[in-house]
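A.B. asks: Any chance you could fold what I've pasted below:
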Amino acid sequence: MNDTSRPKAATLKDLAREAGVSLTSASYAINGTGSVGPKTRAHILDVAKRIGFRLNLNARAMKAGRSGMLALIIPDLGNPFFAALVQAVFREARGAGYQIYMMNTEGSEALEAEALATAAGLRVDGVVWFSIRDKDTSAGVLANIPTVVLDRAIPGYDTVTIDYVAAGRMAGQYLWDHGHRRIGIIAGPLDITAMRDRCAGVESIFAGRGEIVFNLENAFSTDLEPGVKAALAARRATAIFAAADLIAIGAMRHVQDQGMVVPRELSIIGFDDIDLAGLTQPPLTTIELPIEEIARNAVSTLVARIGGKDRDTVKTVLGTTVIRRASVTDLRA
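C.D. replies: You can find the predicted model right below:
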């Protein structure tokens, strides 16, 4: 009978023997630590590739008393922004030697609390948490687990966020510099500090010198509330600040269905720079959220905390920029 069993994976001892080096040198080369010359390290890594040696991250983590796993908690995988963020966090975590257990809370606080309890039960080394709101739903289960909160104002945790007031001002100034003096604002859910801040930034640009024709709230969705549709139909604003790209895309689609030409009759600027923003007709001008930078800072902050650095909570505030496309016209021309 033929032996159809799976070939045994190459071990560190196999690697040392094949490379003609000590077990210690093989370990140093693979882990990027210790004292080993660059040529010897390159030779060992070449041999590792040839014999199919792969570092067992789980075994290494268990030896260090860790799981080698991080939890990623997000509120809405159906939103393209979060899908892109998940990919970025996965890449950063892999680069740091961690696997990711991802949970989607679907905008439910009950599911969020359950997800956090599950993460604690899995004994993950750390948690990257994009909370639904500025609310701690953990019920204390994260007390001894390094945690980084993204984009939300929840005291007691390391945080990575954006200067949303400055970002909103950037959007407002862009519209002002293009000759717009009467604008409408379509906010996302206003129970989130980041949302209130970005809208406040826009408002500050027009305060006392322009007119905010309407300031309304909408879900993070392309589906618009009746009040928003009515405000758009009135055609009093020359430009719209939509505080999320999904809302901007919904607004663009709606006014185009009503026969309006974007940007000639109505300019629209969004916020997030999701992939779909470049695919609308016309392509959407928007404020970029630096997803790769958010993920990089979140994982590096978490790894430092897991490494035992005793420090006060860290708040990392990132900047952003305008992505100029074709959905805003210049009224000065």
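A.B. asks: contacts and neighbour counts: CA atoms only from here.
C.D. replies: OK.
A.B. asks: State the helix or strand in which E203 lies.
C.D. replies: Element membership for E203 (DSSP states H and E) is helix 193-206.
A.B. asks: List the buried residues in that helix.
C.D. replies: For helix 193-206, a neighbour-count test (16 or more other CA atoms under 10 Å) marks A194, M195, R196, D197, R198, C199, A200, G201, V202, E203, I205, F206 as buried.
A.B. asks: separation between the residue nearest the centre of the chain and I30?
C.D. replies: Centroid-nearest residue in the chain: L85, 3.6 Å away (criterion: CA atoms, centre = their mean). Shown here: L85 relative to I30, a distance of 29 Å by CA to CA, to the nearest Å.
A.B. asks: Tell me, how many residues neighbour M102?
C.D. replies: By the measure other CA atoms under 10 Å, the count of residues near M102 is 17.
A.B. asks: Please state the offset of whichever strand or helix holds it from the chain centre?
C.D. replies: Using DSSP H and E, M102 sits in strand 99-104. Mean-position distance between strand 99-104 and its chain equals 14 Å (CA atoms, centre = their mean, to the nearest Å).
A.B. asks: for I186, helix, strand, or coil?
C.D. replies: Following DSSP: H, G, I helix; E, B strand; the rest coil, we place I186 in the strand state.
A.B. asks: ok, it touching G227?
C.D. replies: No: look at I186 against G227 with CA atoms under 8 Å: they stay out of range, at 10.4 Å.
A.B. asks: Please give the structure of this sequence too, so both can be compared:
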Amino acid sequence: MADESRPVKRITLKDVAKAADVSLASASYAINGTGSLGSEVRAHILKIAADLGYRQNLSARAVRTGRTGTLGLILPDFANPFFTGLAQAVMRRARADRHYVVIADTEGDVRLEQQAIASLIERGVDGLVWFPVRDLDTATPPPELPTVIMDRRAVGLSLILADYTGGGRQAAAHLMARGHRKVGIVSGPMSLNSMTERCQGFRSGLSADAECVFHVETGFSDDLEPAVGAAIDNRSVTAIFAGTDQIALAVVRRAARSGLRVPEDLSIIGFGDAPWVGTSAPALTTVEMPIEDMANEAVDRLLQRDPGAPARVVFDTSLIVRESTRALP
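C.D. replies: The predicted structure follows:
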């Protein structure tokens, strides 16, 4: 009868090298995706490792290399599907480089944000992708922790941004080309530089004979401020520019409660192109932020062994025309 209490022997890198009849160095190169190996040799080693059930000892690797193979990702609101899409993009790129991602949701709370940073540092993450709750006056993480900021303004850290001003102009040009001259803005908090730039770009893109009848702020939520409902009920505009897709779809729902059809009575355009807005009813016209490219850049910058001085990388936006806007007769 077998002794079930006997511990199972862990397969080591030496076991893989012996079974594959290669040197320990070659086995290490294959497992870690490094070194100069032929494709057939590398494939052979990886197959042997899989057959043996080899698993890397990440704790040992961390002691040996000073790197844990993990990255931290801090997001302000994981309930927002936009951030779900961003998280998936970050994880895909990190996984391609054999890194894993630890996600922290701060629920829009600065206190939880600081706790998340401290917790990820304690866990020894190799770098941090951070979408802060608000713009930053100082660099909060310690300088020895590589950190990339997304969407927000920060001092002394690398920034990954979209051309928010250009995106606002694209939204305005789209509405102007379709004959809208009485328009409104429903923005997120204007305390954020990225939101301010979107709205400034939109205003600057209006034609001389167009008027921005109202500009109302609301939170990043499905529940709009009462002032938004009042502005919609006035029926004084034919189109609304929303600061985010989430706000745009909340405006669509609020318009329906006022008996307004989108786009027949009111055109609405969002910002972001979150993964789900193409299947909303109606499908949302929006300004696309290239989230996949932005996530790839953030992760690539963290994985560089010598990232150099903090950088500011700005990605172009593009207009995605769907069903929520129409040309006036």
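A.B. asks: what's the TM between chain one and chain two?
C.D. replies: The TM-score (TM-score structural alignment, normalised by the length of the second structure) is 0.93; 328 aligned residues with a CA RMSD of 1.9 Å.
A.B. asks: Show me what the helix holding E203 of the first structure is packed against.
C.D. replies: Packing contacts for helix 193-206 of the first structure, counted by 3 or more CA pairs under 8 Å, 6 or more residues apart in numbering; DSSP states H and E, involve helix 164-177, strand 182-187.
A.B. asks: Helix or strand next in line after that helix, which one?
C.D. replies: Downstream of helix 193-206 of the first structure, the next assigned helix or strand under DSSP H and E is strand 211-217.
A.B. asks: Return the set of buried residues in that next one.
C.D. replies: Buried residues in strand 211-217 of the first structure (16+ other CA under 10 Å): I212, V213, F214, N215, L216, E217.
A.B. asks: Please identify which of those residues is nearest to A171 of the first structure.
C.D. replies: Nearest to A171 of the first structure out of those is I212 (CA to CA; 13.8 Å).
A.B. asks: Now do the helices in the stretch 201-333 of the first structure.
C.D. replies: Counting by DSSP state H, counting those that start in this stretch, the segments of the stretch 201-333 of the first structure that form helices are 226-233, 245-257, 291-306.
A.B. asks: Go through those and name the closest to S25 of the first structure.
C.D. replies: Nearest to S25 of the first structure among these is helix 291-306; the distance by CA to CA comes to 25.6 Å.
A.B. asks: quick one: T286 of the second structure and A274 touch, right?
C.D. replies: No: with contacts counted by CA under 8 Å, T286 of the second structure stays clear of A274, the gap being 9.1 Å.
A.B. asks: which neighbours do these two share?
C.D. replies: D245 (CA atoms under 8 Å, 6 or more residues apart in numbering).
A.B. asks: on that earlier part again, of all the helices of the stretch 201-333 of the first structure, which lies closest to R123 of the first structure?
C.D. replies: helix 291-306 (12.6 Å).
A.B. asks: what's in contact with that closest one?
C.D. replies: The contact list for helix 291-306 of the first structure, computed with CA under 8 Å, 6+ apart, reads 84-85, 88-89, 92-93, 96, 125-128, 146-148, 150, 158-161, 316, 318.
A.B. asks: Out of those, which end up buried?
C.D. replies: Buried members of these, scored by 16+ other CA under 10 Å, are 85, 88-89, 92-93, 125-128, 146-148, 150, 158-161, 316.
A.B. asks: quick one: which of those sit in helices?
C.D. replies: The helices, defined by DSSP state H, take in L85, A88, V89, E92, A93 from these.
A.B. asks: right, and V314 of the first structure touches D158 too?
C.D. replies: Yes: with contact defined as CA under 8 Å, V314 of the first structure and D158 form a contacting pair (4.7 Å).
A.B. asks: Could you report the neighbour count for whatever residue of the second structure lines up with I192 of the first structure?
C.D. replies: Mapped onto the second structure by TM-score structural alignment, I192 of the first structure lines up with L192. Counted with other CA under 10 Å, the neighbours of L192 of the second structure add up to 16.
A.B. asks: Enumerate every residue touching the residue nearest to T238 of the first structure when sequence neighbours are not counted.
C.D. replies: Nearest non-adjacent residue to T238 of the first structure, counting by CA to CA, 6 or more residues apart in numbering: L266, 5.2 Å away. Listed by CA under 8 Å, 6+ apart, the contact partners of L266 of the first structure are A237, T238, A239, I240, M260, V328.
A.B. asks: closest to G78 of the first structure among those residues?
C.D. replies: Using CA to CA, those come closest to G78 of the first structure at I240, 24.2 Å.
A.B. asks: Please report how far the closest one lies from Q173 of the first structure.
C.D. replies: 13 Å.
A.B. asks: So these two - more neighbours on which side?
C.D. replies: Each of I240 of the first structure and Q173 has its neighbours counted (other CA under 10 Å); I240 has more, 28 against 18.
A.B. asks: quick one: S138 of the first structure and G308 of the first structure, what's the gap?
C.D. replies: 22 Å.
A.B. asks: These two - which one has more neighbours?
C.D. replies: When neighbours are counted by other CA under 10 Å, S138 comes out ahead of the other of S138 of the first structure and G308, with 16 against 9.
A.B. asks: ok, now which ones touch V63 of the second structure?
C.D. replies: Contacts of V63 of the second structure by CA under 8 Å, 6+ apart: none found.
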